[in-house]
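J.: Sequence first, predicted model second:
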Amino acid sequence: MGFASNRAFKVAGGAVFEKDGTPKASLLKAMERAVEVQRPLVLANIRRLQRKHPDATPAELVSIVEKHYLATVTGGGAAVGATAVVPAIGTMAALGLSAAATVGFLEATALFAQSVAELHGIQLQDPERSRTMVMAIMLGEEGTAMMQAVAGRGAKPWAKSLGGMSSGLMGSVGSGIRRQFTKRVVARQGTAMLGRALPLGIGAVIGGAGNHAMGKGVIKTARKAFGPAPQTIPGELAEDLRQLPDHKS
């Protein structure tokens, strides 16, 4: 890139990053909100998959959720990266779209993680617990180690322990996870955000490949967090799905 492009890139970066390179408070707030998904949306997602795959076991549904999630986050990153090729969309606009794509990545991850949790019989009605679960999964090995240490699960799946934690312990764990989430995940997404805004088609490659790699990491961590899926749809989940207004048996 020439001098003018570099200057434009720096100006665009200032729209979402502070001078020290950290994301601005408005972006951080949007990213934290993005990992909160209401349970009705999660149930609707599972029901939609059940209708398309009526004979699928929970394990098969989890596999389908994984594939859909990876396709969603990979396609989203590439699509936003491709906007930098269009002459009418400058670096500033591309970076703005990229910030939106980052929030979209987090929203997709939250829907994925909570859908898998439901299929394992884990219902986290408390926003703090569900948010902590999603953030821990996005932290990868670090989040896994932190949750296993608190849950006393060793190398075993830790997600089920969230429901039994006291409010005090949950608050402490949630604060620690949130701090690391801001430090690690936001840094990784910040790099991906800038990469997606690169012109000349490079952004499309970086955006798609970067999101694909992060998505695969999320899936790997989720498998460790939840363990094997049950043989049948958990009773409470099955009942909740039956009670949905437009559910078809």
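T.: Perfect, thanks for sending it.

J.: Only C-alpha atoms from now on, for both contacts and neighbour counts.
T.: Noted.

J.: Okay, buried residues for the helix ranked longest in the chain please.
T.: Of all segments of type helix in the chain, defined using DSSP state H, the longest is helix 91-119. Within helix 91-119, the residues scored as buried using 16 or more other Cα atoms under 10 Å are 91-92, 94-119.

J.: Next one for the comparison:
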Amino acid sequence: MSDDDASQPDVSGPAAGVITAALRRAIRLQSGTARRYVHSLREKHPEESPAEIRSRLDSLFLGTVTASGAAVGGTAAVPGIGTLVAFGAIGAESLVFLEAAAFYTLAVAEVHGVDVRQGEHEELLVMTVMLGASGTALLANAVSSGGGSAAGGSLAARALRVPGLKEINSRMMHRFIRKFAVKRAGLAMGKLAPAGLGAAIGGWGNRRLGRTVVDTADATFGAPPQHWSAG
């Protein structure tokens, strides 16, 4: 365990099971949806390049998570809503963020022509993007150890050639569970602030986390291709 891991609070037992199940459910639900959405965008905007479609995905994701964070922050401040009810809404909104991030990551993979449907690559890349810099560091180390660094392409593309993902996915999941729980807990307390402050904190906090997801997707997938691949 690294010093960074040791400094994080332990999240285990039922909480870990809930987060793990939520992540896998989000990926399962969003996998086909993300691919179909990218195809629909291409049909509606046939003149647009992969970079332009990717920009649309960035804006959609950031707008979605910002709005959901602000809405829950506002709901938590409404007079008459009990704290337990407010926390219930915050918990549901955390799942919205998780599903939005899964959708976004898988849609970006489609734009970049990275087929993640085999094995456990969907889970690997979604966790990588949501973890931020620590996720890309873990993935880069796995790619290097697995011999994928010699081949060209983005980190995401090279990850597809890494054999035996169970160990790296297990490490990713362990870190993801703790980081996700800690970050969402911090935002939850801010969203319970009175008046409009909770909405402001919720929207700002979600957008900040969303921006990290977008930046990490840049680092993981690299620049979009200049042209769409045939087929």
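T.: That came in fine, so what should we check first? What you see is a predicted model; the values in this text were computed from it and never measured.

J.: didn't residue 202 of the first structure look like it was pressed against residue 79?
T.: No. Here residue 202 of the first structure does not reach residue 79: they are 11.8 Å apart, not a contact under Cα atoms under 8 Å.

J.: Between these two, which has more neighbouring residues?
T.: A count of neighbours by other Cα atoms under 10 Å puts residue 79 above the other of residue 202 of the first structure and residue 79, at 20 against 17.

J.: so who does that one touch?
T.: Residue 79 of the first structure makes contact with 204, 207, 208, according to Cα atoms under 8 Å, 6 or more residues apart in numbering.

J.: By neighbours, which of the residues you listed wins?
T.: Counting by other Cα under 10 Å, top hit in the contacts of residue 79 of the first structure: residue 207 with 29 neighbours.

J.: corresponding residue for it in the second structure?
T.: Alignment note (TM-score structural alignment): residue 207 of the first structure maps to residue 202 of the second structure.

J.: Now for that match: which residues touch it?
T.: 66, 69, 70, 71, 72, 73, 187, 188, 190, 191.

J.: Sticking with it, tell me its helix or strand.
T.: helix 197-221 (DSSP states H and E).

J.: how close does that helix sit to the first structure?
T.: Its matched residues in the first structure lie on average 0.7 Å from helix 197-221 of the second structure after superposition (mean Cα distance after the TM-score superposition for the first structure).

J.: Quick one: work out the angle between that helix and helix 83-111.
T.: Interaxial angle, helix 197-221 of the second structure versus helix 83-111 (axes from the mean of the first three to the mean of the last three Cα atoms, to 10 degrees): 30 degrees.

J.: Check which residues of helix 197-221 of the second structure are buried.
T.: By neighbour count on 16+ other Cα under 10 Å, the buried set for helix 197-221 of the second structure is 197-207, 209-214, 216-217, 219-221.

J.: now do stretch 54-65 of the first structure
T.: Here stretch 54-65 of the first structure shows 56, 57, 58, 59, 61, 62, 63, 65 as buried, counting by 16+ other Cα under 10 Å.

J.: I'd like to check what contacts that stretch. Which residues are they?
T.: Stretch 54-65 of the first structure has contacts (Cα under 8 Å, 6+ apart) with 49-50, 112, 115-116, 119-120, 228-233.

J.: any chance of these in TSV, plus distance to residue 12 of the first structure?
T.: Converted to TSV, the contacts of stretch 54-65 of the first structure look like this (distance: Cα to Cα, whole Å):
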residue	distance to residue 12 of the first structure
49	40
50	43
112	31
115	35
116	37
119	42
120	43
228	44
229	44
230	48
231	50
232	50
233	48
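
J.: just those now: which is nearest residue 20 of the first structure?
T.: When the contacts of stretch 54-65 of the first structure are ranked by distance to residue 20 of the first structure (Cα to Cα), residue 112 comes first, at 32.3 Å.

J.: so who does that closest one touch?
T.: 65, 66, 69.

J.: For the following helix or strand past the longest helix of the first structure, name the packing helices and strands.
T.: Heading C-terminal from helix 91-119 of the first structure, the first helix or strand you meet, by DSSP H and E, is helix 127-138. Other helices and strands packing on helix 127-138 of the first structure, by 3 or more Cα pairs under 8 Å, 6 or more residues apart in numbering; DSSP states H and E, are helix 91-119, helix 141-151, helix 167-180, helix 202-226.

J.: and residue 26 of the first structure, which of the ones you listed is closest to it?
T.: Using Cα to Cα, the nearest of these to residue 26 of the first structure is helix 91-119, at 10.9 Å.

J.: Give the aligned range of that closest one in the second structure.
T.: Against the second structure, helix 91-119 of the first structure falls on residues 83-111 (TM-score structural alignment).

J.: With that, I have no additional questions.
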